[in-house]
Structure formats: structure tokens, C-alpha cells
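[1] sequence and predicted structure below; questions after.
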Amino acid sequence: MADIFHEIDEDLRRERFNRLWTRYGSYLIGLAVLVVIAVAGWRGYEWWRLQQDQAAGAQFETALQLAVGGKATEAEAAFQQIEKEGTPGYRVLARFRAATELAKTDRAAAIADYDAIAKDPAISPLMQNVAQVRAALLLVDTAPLADIESRLKPLDTPTGAFRHSAREIVGLAQYKAGDYKAATDSFTAILNDGETPPGLRRRAELLRTLAAASMPMPAPTPAATPAAAPAVQ
């Protein structure tokens, strides 16, 4: 008797499955096909992206070799080509390297390129800050002190990644402008920061010494005039 009930139960399940398959089987097959196509498409995209990255990397290496070989014009053109055709990561690197090569022949144009990078919302804030520092370095010898300070003040925060570089460049600009007291304070701020890199710390110690030595000596205090001796009667 139990076997009969078991067979009936199996028949009911089979019949229910057949009805469901008749109604939804084509959809399930279509869904399975879509999953296979999606996986294959994603794998294909990953392969294509890898090929693009490798090609851009090879182009970037070639451009670097041109730069190292002293062929600034050719290197600049190669980096600009990567800016147009490379993958996103290499495009950003190429923009920096192109500006670096351009600075050898046209400093003003290179500064404009760095400023454009610093204002590009498509670039990460960290790389924007790098561009700000690079532009300020090119300007430190010629720009007014106020310009350097306004450019780098946003980077000089207690936890800013580029606060050390910002303070050093501002200190150099203050020193060149003859504001030795402000320069001494800037280099002291670098030395008082426990996270200052060792190399920068050594430079700051030297520059603070130079700035402090350049400050004018305070005027000597006039000696008091001795009181006149009383007249002898």
C-alpha cells in the first residue's frame, strides 16, 4: 500500500514539473543562455582591457626612454599621444610626464598644464594635489609670494599628504622674497612635524639655519648715560 501512495506522489510531482516546464521552460533556457553570454562577454572585456593596458604600458615605456635619452620634443609628443589613446591610468601619467618634458622648453605652458590637471574633476584629489605642488615648484623662482601661498595653503593641513612639500615650497618662496622670519617659521613647522620624511627634515634644518642667519640683528640698546658726579664745594 505504501508503494502505491509513493508512486502516486511521484506521478503528481512529475506532472507538476511537466506543467511548470511547459509554461516556464523556454524562459529558463533563455536565462541560462543570457548568463553564459554575459560571462563570456565579461571575460572578453577583461581580455581586451588587459591588451589595452599592455599596449599603453609599452607606449609609456617608449616615451620614457625618449625622455631619458634627452629627446624632450619627441617624448612630449609620445606622451601626448598616450593622453589621447591610452587607458585611463596611463592617460593621467602621460599628462604629468608631458608637462614635465614641456617645462624644459616652455615653463609657462607646463604650469598651465599642471593647473589644468589640478582642476580636472575626472582626476583623483591626490593626483590633483600632486599637480598643484608641481606647478608651485616651477613658479617658486618667479611668482609673487602671495601667489605661491594661495596655491599651497589648501595643502597645508595637519593631516594633508603634501603638507611637508607645501611648507617647504612656501618657505623657499618666503626666503627668496626676503621674509626671513616667515621662512624660519615655515621650516620650523616642518621640523616640528613628527611625520616629516628624513630627507626633507635635513633640508629644512639647513634652510632654517640660513633663514635665521639672514634675519637682521636687533639694534643694540643704547647704554645708559652715567649720572654726573656732584660738584665739589
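    Structure received. Numbering: from 1, shown residues only.
[2] CA atoms for contacts and neighbours, from now on please.
    OK.
[3] report the buried residues of the strand or helix carrying A131.
    A131 belongs to helix 125-139 when assigned by DSSP states H and E. Buried residues in helix 125-139, counted by 16 or more other Cα atoms under 10 Å: 127-139.
[4] was I right about E168 contacting S186?
    Yes: applying Cα atoms under 8 Å, one finds E168 in contact with S186, separated by 7.1 Å.
[5] more neighbours, those two?
    A direct count of neighbours by other Cα atoms under 10 Å for E168 and S186 places S186 higher, at 24 against 21.
[6] which helix runs longest in this structure?
    helix 2-68 (DSSP state H).
[7] who are the packing partners of whichever helix or strand comes after that helix?
    Counting by DSSP H and E, the next helix or strand C-terminal to helix 2-68 is helix 72-85. Applying 3 or more Cα pairs under 8 Å, 6 or more residues apart in numbering; DSSP states H and E, one finds that helix 72-85 contacts helix 2-68, helix 88-102.
[8] could I get the ones you listed in a markdown table, plus columns for distance to D115?
    Output for the helices and strands packed on helix 72-85, formatted as a markdown table (distance: least, Cα to Cα, whole Å):
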| stretch | distance to D115 |
| --- | --- |
| helix 2-68 | 22 |
| helix 88-102 | 10 |
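[9] winner for burial among the ones you listed?
    Most buried of the helices and strands packed on helix 72-85, by mean neighbour count (mean count of other Cα atoms under 10 Å): helix 88-102, with a mean of 21.
[10] would you point out which residue is most central in the protein?
    Centre of the chain computed as the mean C-alpha position; nearest residue by Cα atoms, centre = their mean is M127, 2.1 Å away.
[11] grab the nearest non-local neighbour of R91.
    Take R91 and drop its neighbours on the chain: the residue closest to it by Cα to Cα, 6 or more residues apart in numbering is E83, 4.4 Å away.
[12] was I right about that neighbour contacting R97?
    No: between E83 and R97 there is no contact under Cα under 8 Å: 10.2 Å.
[13] what is the helix holding A131 packed up against?
    Helix 125-139 packs on helix 107-118, helix 145-152, helix 163-176, going by 3+ Cα pairs under 8 Å, 6+ apart.
[14] also this one, for the comparison:
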Amino acid sequence: MAYDLEEQEKIDALKAWWERYGTLSMALVLVVVAAFAGWRGWQWYASHQAGQAMGYYEALETAAGQQGDDAVTRIKAASTALRTDYASSGYAARGVLVAAWALQERKDLDGAREQLEWLVRDGTAPAVQAVARLRLAGVLLTQKQYDLALAQVQGAAPDGFAGLYADRRGDVLAAQGHADQAVQAWREALKDLGADPAAQIIQLKIDALNGA
């Protein structure tokens, strides 16, 4: 097929461009395709992981509402799976907190302590971590591990937890026999909690200790 001079010049220019930039263009196309495929693959993986984590969380919640040794076994198994395989998911910290509560309700303090200690070490959910420290202090107080309990609620408290941490410090100090320090901690809690219903309970503790 014959081409006129103008068409031939266009064809020659296109060939020259392709010889110069064709390989680079194909490489760029492949990079874009690979990146898109990788992004879609990551989306699928993240969705799959979230679905699996949710399944373990729901199984844990169900077991927490049941009784018996089998329920305890399922609670611990689901919590272990969340901590081991889905620690970065939003379900892990919440699930472990539920597991700690369920085990504490069943008087399995060592089991609850293990769950809470993991949460205290975990940094992916600061709000849950703050709750875990408070509850861990309570478990350690019950186990009469007073120094360890006090360490959980010493220093600067997370936002919104100053009163609760001071209250728990008072509980530990009272158990240690440090009445004056306990009352001081409880008064700090009252100042922070204001009209919170928990303040009434704290005032009763102060009155009881002062009247002892």
C-alpha cells in the first residue's frame, strides 16, 4: 500500500518515537497494571482479614456469655487467635478485653491477668490500653500484688482516666495500710470526677476509712 509523503513522514515519526520511548512506555504500563493489581489484592486481603477477625471476635463474645469449661477453652482459643494472627485489626484489642472480663468473672485471675498484660503492652488501641491498665491494677490488687498494681495507675493518667486511676490508687494504698495516702488519692479522684455517680462510692470509702 502506497502512502503519500505526509503520511509517510507521520509513520516515520511514529516509528522513531516508538524506537526511542516504546520500551519505557511499556514498562510504565506494566508498573501501573501491577500496582493496580497489587492494590486490589491488598484490598481483598484486608477485607478477608477483617472478616476472619470479626468471626473470632463474635465467637469469643458468644463463649463469654456461656458457662462451663468448654466456654473458657473457646474464650482463650479465640483470644489467642486474635492476638497472634489479627493483632492489628480493630477486633483484637476489644476481643481481648472481653476475654479478660469473662475470665475475671469466672475467678480465673491468672487468665484475666495474661489478657490484660498483653493489652497493656499493645499500642494499637490507646483507649483500650488505658482501660486495661485500670482493670489489671484491680486484678493485681485482688491477687495482693500491691506494688505491681500501684505501678499500673501511677504517673500521668491517660485523658479522661485521671479520676478512675486516682480511685484505684486509693484502693491499693488502703490495702497496703497507708490510710492517709489512700484518702489523699480518693480526694484527687473526687476532684476530677465531680458529679459522676462513682464519686458517691468514693466518698463512702473515705468516710469508712476515716471512721475506722
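    Cool, the structure landed. Remember, it's a predicted structure, so these values are computed and weren't measured experimentally.
[15] picking up where we left off before, to Y114 of structure 1, which of the helices and strands packed on helix 72-85 of structure 1 lies closest?
    helix 88-102 (6.8 Å; Cα to Cα).
[16] and for that closest one, what's in contact with it?
    With contact meaning Cα atoms under 8 Å, 6 or more residues apart in numbering, helix 88-102 of structure 1 is reached by 56-57, 60, 67, 72-73, 75-77, 79-80, 82-85, 109-111, 113-114, 117, 123, 131.
[17] picking up where we left off before, how about the contacts made by the residue nearest to R91 of structure 1?
    90-92, 94-95.
[18] and those, which two are furthest apart?
    Spatial extent of the contacts of E83 of structure 1 (Cα to Cα) is set by the pair Y90 and R95 at 8.5 Å.
[19] can you redo the buried residues of helix 125-139 of structure 1 as JSON lines with distance to L145 of structure 1?
    Output for the buried residues of helix 125-139 of structure 1, formatted as JSON lines (distance: Cα to Cα, whole Å):
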{"residue": "M127", "distance to L145 of structure 1": "24"}
{"residue": "Q128", "distance to L145 of structure 1": "21"}
{"residue": "N129", "distance to L145 of structure 1": "19"}
{"residue": "V130", "distance to L145 of structure 1": "20"}
{"residue": "A131", "distance to L145 of structure 1": "19"}
{"residue": "Q132", "distance to L145 of structure 1": "15"}
{"residue": "V133", "distance to L145 of structure 1": "15"}
{"residue": "R134", "distance to L145 of structure 1": "16"}
{"residue": "A135", "distance to L145 of structure 1": "14"}
{"residue": "A136", "distance to L145 of structure 1": "11"}
{"residue": "L137", "distance to L145 of structure 1": "12"}
{"residue": "L138", "distance to L145 of structure 1": "13"}
{"residue": "L139", "distance to L145 of structure 1": "10"}
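[20] quick one on the thing from earlier: average gap between the helix holding A131 of structure 1 and structure 2?
    Following the fit onto structure 2, the mean deviation recorded for helix 125-139 of structure 1 is 2.4 Å by mean Cα distance after the TM-score superposition for structure 1.
[21] ok, now stretch 22-35 of structure 1?
    Mean deviation for stretch 22-35 of structure 1: 1.4 Å (mean Cα distance after the TM-score superposition for structure 1).
[22] in structure 2, what stretch matches that stretch?
    Here stretch 22-35 of structure 1 aligns to structure 2 at residues 19-32, judged by TM-score structural alignment.
[23] what about that stretch, distance to the chain center?
    Centroid separation for stretch 19-32 of structure 2 versus its chain: 45 Å, with Cα atoms, centre = their mean, to the nearest Å.
[24] trace A149 of structure 2 over to structure 1, please.
    So, by TM-score structural alignment, A149 of structure 2 is matched to I148.
[25] what sits against its match?
    Contacts of I148 of structure 1 by Cα under 8 Å, 6+ apart are 136, 139-140, 169-170, 173.
[26] of those, which stay in contact in structure 2?
    With both residues aligned by TM-score structural alignment, their matches' Cα atoms under 8 Å, the contacts of the contacts of I148 of structure 1 that structure 2 also has are 136, 139-140, 173.
[27] reformat those as a markdown table; add distance to P216 of structure 1.
    Below are the kept ones among the contacts of I148 of structure 1 laid out as a markdown table (distance: Cα to Cα, whole Å):
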| residue | distance to P216 of structure 1 |
| --- | --- |
| A136 | 28 |
| L139 | 27 |
| V140 | 23 |
| A173 | 18 |
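[28] number of nearby residues for the closest residue to the residue nearest to the centre of structure 1 other than its chain neighbours?
    The shortest distance from M127 of structure 1 to any non-neighbouring residue, by Cα to Cα, 6+ apart, is to A118 (7.5 Å). For A118 of structure 1, the neighbour count with other Cα under 10 Å is 22.
[29] kindly report the same for A151 of structure 2.
    Neighbours around A151 of structure 2, by other Cα under 10 Å: 12.
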